[in-house]
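J.: For reference, the sequence and a predicted model appear below.
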Amino acid sequence: MIEISQRLQRIGDRVEHGSRVADIGSDHAYLPTYLIQQGIAASCIAGEVNKGPWQSAARQIQSAGLTDRIEARLGDGLAVLEPGEVDVVCISGMGGSLIASILGAGEAKLVGVRQLILQPNVAAPLVRRWLMEHGWQLVAEDILEEDGIIYEILEARPGDPMLPYEDSTRTPADLVEIGPHLWHKKSPVLHKKWSLECAKLRMVLDQMTKAKSAEAESRREEMEKRLNWMEEMLACMQTDSV
């Protein structure tokens, strides 16, 4: 049985049982191998845009003896799929901007898909915004720290995209930034993530104090507003968790 990272296991354990799964940007096909070995997925497609990782995925599938259940395909994003071919799409380990771009470019391939599981390394709000604007309801979120890196995992299904953002205490814009489900849970990892973001922004502001141009001043004002917002969110997290 394959051993995978906690990040990939959290993703895999969200996959609907008995489904046909596409793992886009599969790299070594570790996630599809886990899904089949654990009896979670009925079949998997491991998609890769680059030849090297695609070959690595094919070797992993062969060494696990799963060539009858997992297929490695070479292609860009969702172009490796036919409409209606899978029930679940997983995209992980890349930036939020790229994930949103992949979903947008291949939106026609999402017809019939029941579940999206997305793990952006950065810029998760861009993914939430894409889901909101394209009829996908964010049904669950997870956040974890592994090897000093904090990851967010988003699960979406077709539905009411605005439903998760109906919160009387925070605006939809706030919740897109933080994550509506993460906000309700207010885990220590979420607090740590935003504490680190505040610290980074304070350092940048400190370095900008000598800049005197109008452009620098305008940028500094924007960043100070952002920092104030972050500090308010952190204060709310602490108050609510007491």
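T.: Cool, got the structure.
J.: all contacts plus neighbour counts: C-alpha atoms, from now on.
T.: Noted.
J.: Enumerate every residue touching Gln6.
T.: For Gln6, the contact set (C-alpha atoms under 8 Å, 6 or more residues apart in numbering) comprises Glu146.
J.: any chance you could map the strands in this structure?
T.: 19-24, 41-48, 70-74, 88-94, 115-120, 136-146, 149-158 (DSSP state E).
J.: next up, a second structure to put side by side with the first:
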Amino acid sequence: MNLSERLLHIANMIPESNCIADIGTDHGYIPIYCIRNNICKRAIACDIKEGPIKVANKNIKSYGLNTKIETRVGPGLKPLKEGEVDTVIIAGMGGNLIVDIINDSIDLAQQINNMVLQPMQHPEVLRKYLVCNGFKIVDEDIVEDSKKFYHIMRAHIGESDKYEKEVYYYTGMKLLEKRHPVLKNYVEFKISQIENIIYNSNKGETSERHNYLIKLRDEFKDVIRCL
């Protein structure tokens, strides 16, 4: 099975597990890949809609993995029972939605050994939620694919200090520590994006939002000097 760059990097972030759950599984590619590559012994593929589950079931059957991958329909973490999985993957949706999914099943989320999370937008929202709500980010990766940036993080219950600067919720502390080779491209992209927003805004604007963007841009510029 040939995974996209994004899915391959997600799979590489998953630790060896007894049972994983893929939330929003879509085609079921992550569970299939993990079973075939001995990353886990069993898997549960979940989706809120019947359609993707039907596609996933077809793919699972084509690889002869019906006895190792179970499919379930339901929202977020709701289809899971306490203690049956040690790793959860929530990928391919916005950072705000991932926050809602974790928050809606917070007791279960706190018991899971590892959560592998990949927001399509607003990684800063997800990082801030994790850090400020009793979770610890233990590893991070970032992928540039087709001119888009995908942040991947692995987290579990644990104490974390709030980040000193707002920009760190965008860049991720682990990515900074690694001096990840893709991070510089991401920071340059964010500087350009923010400067365009500032330029196209009302020149006389002194709103809180405008000042926030100027400060954030300057923090990104400080970061790039360290990469």
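T.: Looks like it came in fine. Here the structure is a predicted model, which means the values were calculated and not measured.
J.: sorry, back to before: now render the strands of structure 1 as JSON lines, adding distance to Lys225 of structure 1.
T.: Output for those, formatted as JSON lines (distance: least, C-alpha to C-alpha, whole Å):
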{"stretch": "strand 19-24", "distance to Lys225 of structure 1": "37"}
{"stretch": "strand 41-48", "distance to Lys225 of structure 1": "40"}
{"stretch": "strand 70-74", "distance to Lys225 of structure 1": "44"}
{"stretch": "strand 88-94", "distance to Lys225 of structure 1": "28"}
{"stretch": "strand 115-120", "distance to Lys225 of structure 1": "25"}
{"stretch": "strand 136-146", "distance to Lys225 of structure 1": "25"}
{"stretch": "strand 149-158", "distance to Lys225 of structure 1": "24"}
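J.: Tell me which of those approaches Lys193 of structure 1 most closely.
T.: Of all these, strand 149-158 sits nearest to Lys193 of structure 1, with 6.9 Å by C-alpha to C-alpha.
J.: Give the residue farthest from the middle of structure 2.
T.: Relative to the centre of structure 2, the most outlying C-alpha is that of Gly204, 37.3 Å out, by C-alpha atoms, centre = their mean.
J.: Touching, Thr11 of structure 1 and Ile153? I think so.
T.: Careful, residue 11 of structure 1 is Ile and not Thr. Yes. Contact criterion C-alpha atoms under 8 Å: Ile11 of structure 1 and Ile153 qualify, at 7.1 Å.
J.: what is in contact with those two at once?
T.: By C-alpha under 8 Å, 6+ apart, the residues touching both Ile11 of structure 1 and Ile153 are 117, 119.
J.: Would you mind giving the strands of structure 1 as CSV with distance to Arg170 of structure 1 and mean neighbour count added?
T.: Compiled in CSV, the strands of structure 1 are given as follows (distance: least, C-alpha to C-alpha, whole Å; neighbours: other C-alpha atoms under 10 Å):
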stretch, distance to Arg170 of structure 1, mean neighbour count
strand 19-24, 33, 25
strand 41-48, 37, 24
strand 70-74, 43, 22
strand 88-94, 28, 21
strand 115-120, 23, 25
strand 136-146, 17, 19
strand 149-158, 19, 19
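J.: where do the helices sit along structure 1?
T.: 6-12, 30-37, 51-63, 96-105, 124-133, 172-178, 180-185, 188-207, 214-241 (DSSP state H).
J.: Buried residues of the last one, list them for me.
T.: Spelled out, it's helix 214-241 of structure 1. Of the residues in helix 214-241 of structure 1, 220, 223, 227, 230-231, 233-234, 237 count as buried by neighbour count, 16 or more other C-alpha atoms under 10 Å.
J.: That one: how far from the chain's middle?
T.: 24 Å (C-alpha atoms, centre = their mean, to the nearest Å).
J.: and stretch 73-82 of structure 2, how far from the chain's centre?
T.: 18 Å.
J.: Kindly report the same for stretch 165-178 of structure 1.
T.: Centre to centre, stretch against its chain (C-alpha atoms, centre = their mean), the figure for stretch 165-178 of structure 1 is 18 Å.
J.: so how far does that stretch reach from one end to the other?
T.: End-to-end span of stretch 165-178 of structure 1 (C-alpha to C-alpha, to the nearest Å): 11 Å.
J.: Report the buried residues of that stretch.
T.: By 16+ other C-alpha under 10 Å, the buried positions in stretch 165-178 of structure 1 come out as 165, 172, 174-176, 178.
J.: what's the answer for stretch 106-125 of structure 2, then?
T.: For stretch 106-125 of structure 2, by 16+ other C-alpha under 10 Å, it's 108-110, 112-125.
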